[in-house]
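Colleague: Okay, here's the prediction I keep looking at, along with the sequence it came from:
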Amino acid sequence: MSVRVRRVYEPPEPDDGIRVLVDRLWPRGLAKDLARVDEWPKGLTPSTDLRRWYHTGERPYEEFRGRYEKELATPEAAELLDHVRDLATQGRVTLVTAAREPETSHAEVLARLLDDRNG
């Protein structure tokens, strides 16, 4: 399975495969045609409450990760996660996000769940 995370503001690359936007809101200042987003499963994104909680002050990433994984266990999110996992079995999937630090964002949590990365 081939899943990677990139910032949506970076130019698309030929080897991105299917580009999946994993943010609830459309990235500011980015034209839809330039983003080349193939899928936008909003039900996979953190809830507004969780997103606000994580972005107010210094919240530990591991605690955010645990809370987000619980949200991803809901039936709607689990179905969407399975859909993206199916896409990844067919070829490269690039999760794109506007997060400034993708390595400590919800996109990385998703990538780990999708390709069973540990860490």
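Modeller: Yep, it's here. Computed from a prediction, not measured in an experiment: that's the story for all the values here.

Colleague: For the rest of this, base every contact and every neighbour count on C-alpha atoms.
Modeller: Will do.

Colleague: residue contacts, the most centrally placed residue in the chain?
Modeller: In the chain, the centroid-proximal residue (Cα atoms, centre = their mean) is residue 107; its distance is 3.2 Å. By Cα atoms under 8 Å, 6 or more residues apart in numbering, the contact set of residue 107 is 5, 22, 95-97.

Colleague: before we go on, here's another structure to hold up against the first:
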Amino acid sequence: MTQIELKRAYIDPAPSDGFRILVDRLWPRGMTKEKLEIDFWAKALAPSSELRKAWHHDPARFSEFSTLYSDELNQNPAVDEFLELLAQHPRVTFVYGAKNETANHAMVLREYLLAQLGS
């Protein structure tokens, strides 16, 4: 069973992170490949630019965003291939750039994928 952790891109990588996956469509500002130490960039699973801009990281609209993002994921052909990748790694860390650690797309993605994996 895959364990999925979340970590801001601006927090130093740790060996306990396991397989590190950037889950943003855009590269985090000011970060180099060396500093980020990601193993995979899941651009295709990030929220669409339209949804990201419409939400604008407004915590009051997080519930609405979560529903719309889940709908996008339901239509996203990259999800099945990504689930296969996750199955190969017992510990995965989703790396994201958002400032809000309690309302962000990485949380929605984790819950969505764990439901798909049957966890």
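Modeller: The structure has been received and is ready for your questions. Since we're looking at a predicted model, the values are computed, not measured.

Colleague: which residues in structure 1 form strands?
Modeller: For structure 1, strands defined by DSSP state E occupy the ranges 3-7, 18-21, 93-97.

Colleague: Out of those, which is the most enclosed?
Modeller: Mean neighbours per residue, mean count of other Cα atoms under 10 Å, is largest over these for strand 93-97, with a mean of 26.

Colleague: mean shift between that strand and structure 2?
Modeller: When structure 2 is superposed, strand 93-97 of structure 1 averages 0.2 Å from its matched positions, counting by mean Cα distance after the TM-score superposition for structure 1.

Colleague: centre of the chain versus that strand, how much separation?
Modeller: Strand 93-97 of structure 1 sits 6 Å away from the centroid of its parent chain (Cα atoms, centre = their mean, to the nearest Å).

Colleague: Please apply the same query to stretch 71-87 of structure 2.
Modeller: For stretch 71-87 of structure 2, the separation from the chain centroid amounts to 12 Å (computed by Cα atoms, centre = their mean).
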